[in-house]
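Asker: no letters, just coordinates:
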């Protein structure tokens, strides 16, 4: 099945993470949400690939989020999905920007597809609301 997804990812401690061509970025401790597209080969199985990378079962990094998920302290807390609808940019634009220009948005006009909030509940509720209203 195809659609749009958002991964909710905790980062318990501040970290400097090298994010491919975007370079090194200092990330604050807190909660991150990455919104992506699951259209194309494999559909939502892309989420399984992200989970494998976060668990250390996969090394190859294809997307910006892979660099965040490749950090030892991260994991995927939740994957929020909107099946059969391409609302990636709409969802990403409603979430609070994490301040990393171009993260996950190299193929669109969005400033970023990575969101940030200090608290889990704040970001999770915003993510669920964004998917419901998109």
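Answerer: Structure received. This is a predicted model, so every value here is computed, not measured.
Asker: contacts and neighbour counts: CA atoms only from here.
Answerer: OK.
Asker: residue 45: what's it in contact with?
Answerer: Residues in contact with residue 45 (CA atoms under 8 Å, 6 or more residues apart in numbering) are residue 38.
Asker: my bad, residue 67
Answerer: So residue 67 contacts 17, 18, 19, 20, 61 (CA under 8 Å, 6+ apart).
Asker: separation between the third one and residue 131?
Answerer: Same thing as residue 19. Between residue 19 and residue 131 the computed distance is 26 Å (CA to CA, to the nearest Å).
Asker: which of these two has more neighbours?
Answerer: Comparing residue 19 with residue 131 by neighbour count (other CA atoms under 10 Å), the higher total belongs to residue 131, at 21 against 18.
Asker: the more buried one and residue 91 touch, don't they?
Answerer: Yes: using CA atoms under 8 Å as the test, residue 131 is close enough to residue 91 to be in contact (6.2 Å).
Asker: centroid residue for this structure?
Answerer: Nearest to the geometric centre of the chain sits residue 34, at 1.6 Å (CA atoms, centre = their mean).
Asker: check contacts around the nearest residue to residue 43 once chain neighbours are set aside.
Answerer: The shortest distance from residue 43 to any non-neighbouring residue, by CA to CA, 6 or more residues apart in numbering, is to residue 2 (4.4 Å). Shown in contact with residue 2 (CA under 8 Å, 6+ apart): 38, 39, 40, 42, 43, 44, 83, 84, 85.
Asker: put this beside the first:
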């Protein structure tokens, strides 16, 4: 299966507090979130379908920080960007505008965060697409 780096664009409809595993409680403001991850395991980009199942309420298992966010009723995956066979997770996450959510999704690297928040969907999505293009091999 093909794998690589992906970014989920997630809509949050209203302000809510979510307990995110070991990170504890975090207040998420309404707006747009971009979560960047990698999918290099045996399932490759099937990980995105797993994220969609959590988002749809079909899977209630929580392994990663993003599972806690997607498992909340106020969130929806609005779009997905993928870069095939490219390990660019950290540089894409670092390139995104907006406010990073401290330590979110970055427990296995030295990044400050892999989740960015922005109130403006279009600006954030353009930045996601641009970062994937800029850092693709």
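Answerer: Looks like it came in fine. All figures in this text were calculated on a predicted structure; none of them were measured in a lab.
Asker: which of the contacts of residue 67 of structure 1 tops the neighbour count?
Answerer: With neighbours taken as other CA under 10 Å, the top of those is residue 19, carrying 18 neighbours.
Asker: tell me how far that one lies from residue 7 of structure 1.
Answerer: Going from residue 19 of structure 1 to residue 7 of structure 1 by CA to CA gives 17 Å.
Asker: following element in sequence after the helix or strand residue 8 of structure 2 falls within, please.
Answerer: Assigned by DSSP states H and E, residue 8 of structure 2 belongs to strand 4-12. The C-terminal neighbour of strand 4-12 of structure 2 among helices and strands, as given by DSSP H and E, is strand 16-20.
Asker: once aligned to structure 1, how far is that following strand on average?
Answerer: For strand 16-20 of structure 2, the mean deviation from structure 1 after alignment is 0.6 Å (mean CA distance after the TM-score superposition for structure 1).
Asker: got the contact list for that strand?
Answerer: Applying CA under 8 Å, 6+ apart, the external contacts of strand 16-20 of structure 2 come out as 25, 26, 27, 28, 29, 30, 65, 68, 69, 72, 74.
Asker: please repeat the previous calculation with a cut-off of 10 Å.
Answerer: For strand 16-20 of structure 2, the external contacting residues (CA atoms under 10 Å, 6 or more residues apart in numbering) are 24-30, 62, 64-69, 71-74, 104.
Asker: ok, so of the contacts of residue 67 of structure 1, who is nearest residue 120 of structure 1?
Answerer: Nearest to residue 120 of structure 1 among these: residue 17, at 20.6 Å, using CA to CA.
Asker: how close does that closest one sit to residue 57 of structure 1?
Answerer: From residue 17 of structure 1 across to residue 57 of structure 1, the span is 19 Å (CA to CA).
Asker: list the buried ones in the lengthiest helix in structure 1?
Answerer: Looking across structure 1 with DSSP state H, the single longest helix is helix 120-133. For helix 120-133 of structure 1, the buried set under the neighbour-count rule, 16 or more other CA atoms under 10 Å, comprises 120, 123, 124, 126, 127, 128, 130, 131.
Asker: that one vs structure 2, mean deviation?
Answerer: Taken over the aligned residues, the distance from helix 120-133 of structure 1 to structure 2 averages 0.6 Å (mean CA distance after the TM-score superposition for structure 1).
Asker: quick one: list the elements packing against that helix.
Answerer: Applying 3 or more CA pairs under 10 Å, 6 or more residues apart in numbering; DSSP states H and E, one finds that helix 120-133 of structure 1 contacts strand 3-11, strand 30-37, strand 78-83, helix 88-94, strand 114-117.
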